[in-house]
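>>> From the sequence below, what's the structure:
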Amino acid sequence: MVEHDVLGATREAYDAVASTYEQMFRDTLRDLPLDRAMLDAFAEVVREGGEGRVADLGCGPGHVTAHLDGLGLEAFGVDASPAMIGLARRAHPHLRFDVGSMAALDIADGALDGVLSRWSVIHIPPDELPAVLAEFHRVLAPGGHLLIAFSGSEGPSHPTQVFDHAVAPAHRWWPDYLAATLRASGLTETARMTREPRPADRRQFQEVHLLARKT
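Predicted coordinates:
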């Protein structure tokens, strides 16, 4: 019941700000060369190992899904917010976008070569995280790849930390803690990029990208 309450509150919060969010973040990758480099690397390893079928989980208004499409992947987006999915469908009518929950994906076992989760797990309560990562593992084909990005916590003594997110309750994760949780779910870390906050960033948190492979 807790997961459904959190999901419902998060969905309603993002529905309420969908248009503003889309305007603020639709060009965000333009100023983030390291983020683009990680997406490029993700796309390359996915294409090498399969047919390039990728789900962007927590896709919001679809701008990153479209970026993946531009990198030659067969990408589609999933988000809990119907308003966000409506914006994504209007902005990118050639792509597929579905309303859904990361905790219960309407995707067949082993159907995907890649899963992208950019700042979507920050809204998952810590006790629900293993189940969500297990769902990522379920939908990936053997050898499939996950790229997960999140806000880093302050240190190993604080493996998870709540922070003041503008839209919905959110959590920061210590990278080694999240990597260990991935391993327990059958996903082995293969690369990591940690970006220090820029002076202009509203939140002075590390931003972490982990690339993992289904074993």
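>>> From here on, just use CA atoms for contacts and neighbour counts.
Noted.
>>> Report the spatially nearest residue to residue 40, omitting neighbours in sequence.
Distance criterion CA to CA, 6 or more residues apart in numbering; nearest residue to residue 40, sequence neighbours excluded, is residue 71 at 7.2 Å.
>>> now do residue 10
residue 168 (5.7 Å).
>>> Before we compare anything, build this one as well:
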Amino acid sequence: MSETSTYPSATADAYDAVADLYTELVQNILDDQPLDRAVLAAFADLVRSTGRTRAVEVGCGPGHMTAHLRSLGLDAFGLDIAPAMIDIARRDHPGLRFDLSSMDAVDTPDGSLAGVLSWYSLIHTPPAELRPYLDEFHRVLAPGGHLLLGFFEGPEIAPFDHKVVTAYRWPLDALAEQAAASGFTEIGRMVREPRTGERHRQGRLFLTR
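Now for the predicted structure:
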């Protein structure tokens, strides 16, 4: 990441400003999303197949997905750069660990995790600044560990007016190439069409270290 980049602090400030509203909107978001539940269940199965269950959700927001991973049998913790989000996550899920941290500074040793979930947490990252995050995900994963990326899919890398702060759409192939440059191997992908209230196609990439 560029030393002069202002996007992380701007993103944190934007999410802090809407933390309570955002939490209300997403707390039951999986209830009517059977395909997303299936994707997350498949990710949890892949992680457990390594014989280990330790995983991190990077960019965890209010912690609802971290808690979901726990319900799927993973020993998951979360991290986020928005202090208000971490406060809510700790309040609503007191039995789980949540760190106030950047996604490129996961507080865990090299090769210590079996899974990394990045569920719409890279969407605000300018494309030129993506690599350090993917490199960090690769660092913390053990050989054979799994990474799941959830993101907005589109025909080209392009910014759009996300409701919180500017975000980017990625073609599946382009994001897979970025992950490959950080040492990941793709094992699967999925795209689902936008549902009511959604503007863009939703992409999912399954990758392994």
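>>> And the strands in structure 2?
Assigned strands in structure 2, in chain order: 54-58, 75-80, 98-100, 113-119, 141-153, 158-160, 167-169, 185-192, 201-208 (criterion: DSSP state E).
>>> Turn those strands into TSV, including distance to residue 9 of structure 2 and mean neighbour count.
Output for the strands of structure 2, formatted as TSV (distance: least, CA to CA, whole Å; neighbours: other CA atoms under 10 Å):
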stretch	distance to residue 9 of structure 2	mean neighbour count
strand 54-58	16	26
strand 75-80	12	25
strand 98-100	13	22
strand 113-119	19	26
strand 141-153	21	23
strand 158-160	18	14
strand 167-169	14	22
strand 185-192	30	14
strand 201-208	26	22
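>>> Dump those strands to a markdown table, plus distance to residue 24 of structure 2.
Formatted as a markdown table, the strands of structure 2 follow (distance: least, CA to CA, whole Å):
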| stretch | distance to residue 24 of structure 2 |
| --- | --- |
| strand 54-58 | 19 |
| strand 75-80 | 18 |
| strand 98-100 | 19 |
| strand 113-119 | 18 |
| strand 141-153 | 20 |
| strand 158-160 | 23 |
| strand 167-169 | 21 |
| strand 185-192 | 24 |
| strand 201-208 | 21 |
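>>> Out of the ones you listed, flag the one nearest residue 30 of structure 2.
strand 113-119 (12.5 Å; CA to CA).
>>> ok so, going back, tell me which of the strands of structure 2 sits nearest to residue 8 of structure 2.
Here strand 75-80 is closest among the strands of structure 2 (CA to CA), at 10.5 Å.
>>> Superpose on structure 1 and give me the mean offset of the closest one.
Following superposition, strand 75-80 of structure 2 is found to deviate from structure 1 by 0.4 Å on average (mean CA distance after the TM-score superposition for structure 1).
>>> Tell me which other helices or strands that strand touches.
Where contact means 3 or more CA pairs under 8 Å, 6 or more residues apart in numbering; DSSP states H and E, strand 75-80 of structure 2 is packed against strand 54-58, helix 64-71, strand 98-100.
>>> contact partners of it?
Around strand 75-80 of structure 2, the neighbours that count as contacts under CA atoms under 8 Å, 6 or more residues apart in numbering are 53-61, 63, 66-67, 69-70, 86, 96-103, 106.
>>> which one is the residue nearest the centre of structure 1 nearest to, not counting chain neighbours?
Structure 1 has residue 117 as the residue nearest its centroid, 1.5 Å off, counting by CA atoms, centre = their mean. The shortest distance from residue 117 of structure 1 to any non-neighbouring residue, by CA to CA, 6+ apart, is to residue 148 (4.7 Å).
>>> OK, contacts around the one you found?
116, 117, 118, 119, 209, 210, 211.
>>> which of these line up with contacts in structure 2?
Among the contacts of residue 148 of structure 1, the ones still in contact in structure 2 (both residues aligned by TM-score structural alignment, their matches' CA atoms under 8 Å) are 116, 117, 118, 119, 209, 210, 211.
>>> Please determine how far residue 9 of structure 1 is located from residue 167 of structure 1.
Residue 9 of structure 1 is 10 Å from residue 167 of structure 1, where distance means CA to CA, to the nearest Å.
>>> Oh, that last question was meant for residue 141 of structure 1, not what I typed.
Going from residue 141 of structure 1 to residue 167 of structure 1 by CA to CA gives 33 Å.
>>> One more: residue 142 of structure 1?
35 Å.
>>> Residue 182 of structure 1 too?
Here residue 182 of structure 1 is placed at a distance of 26 Å from residue 167 of structure 1 (CA to CA).
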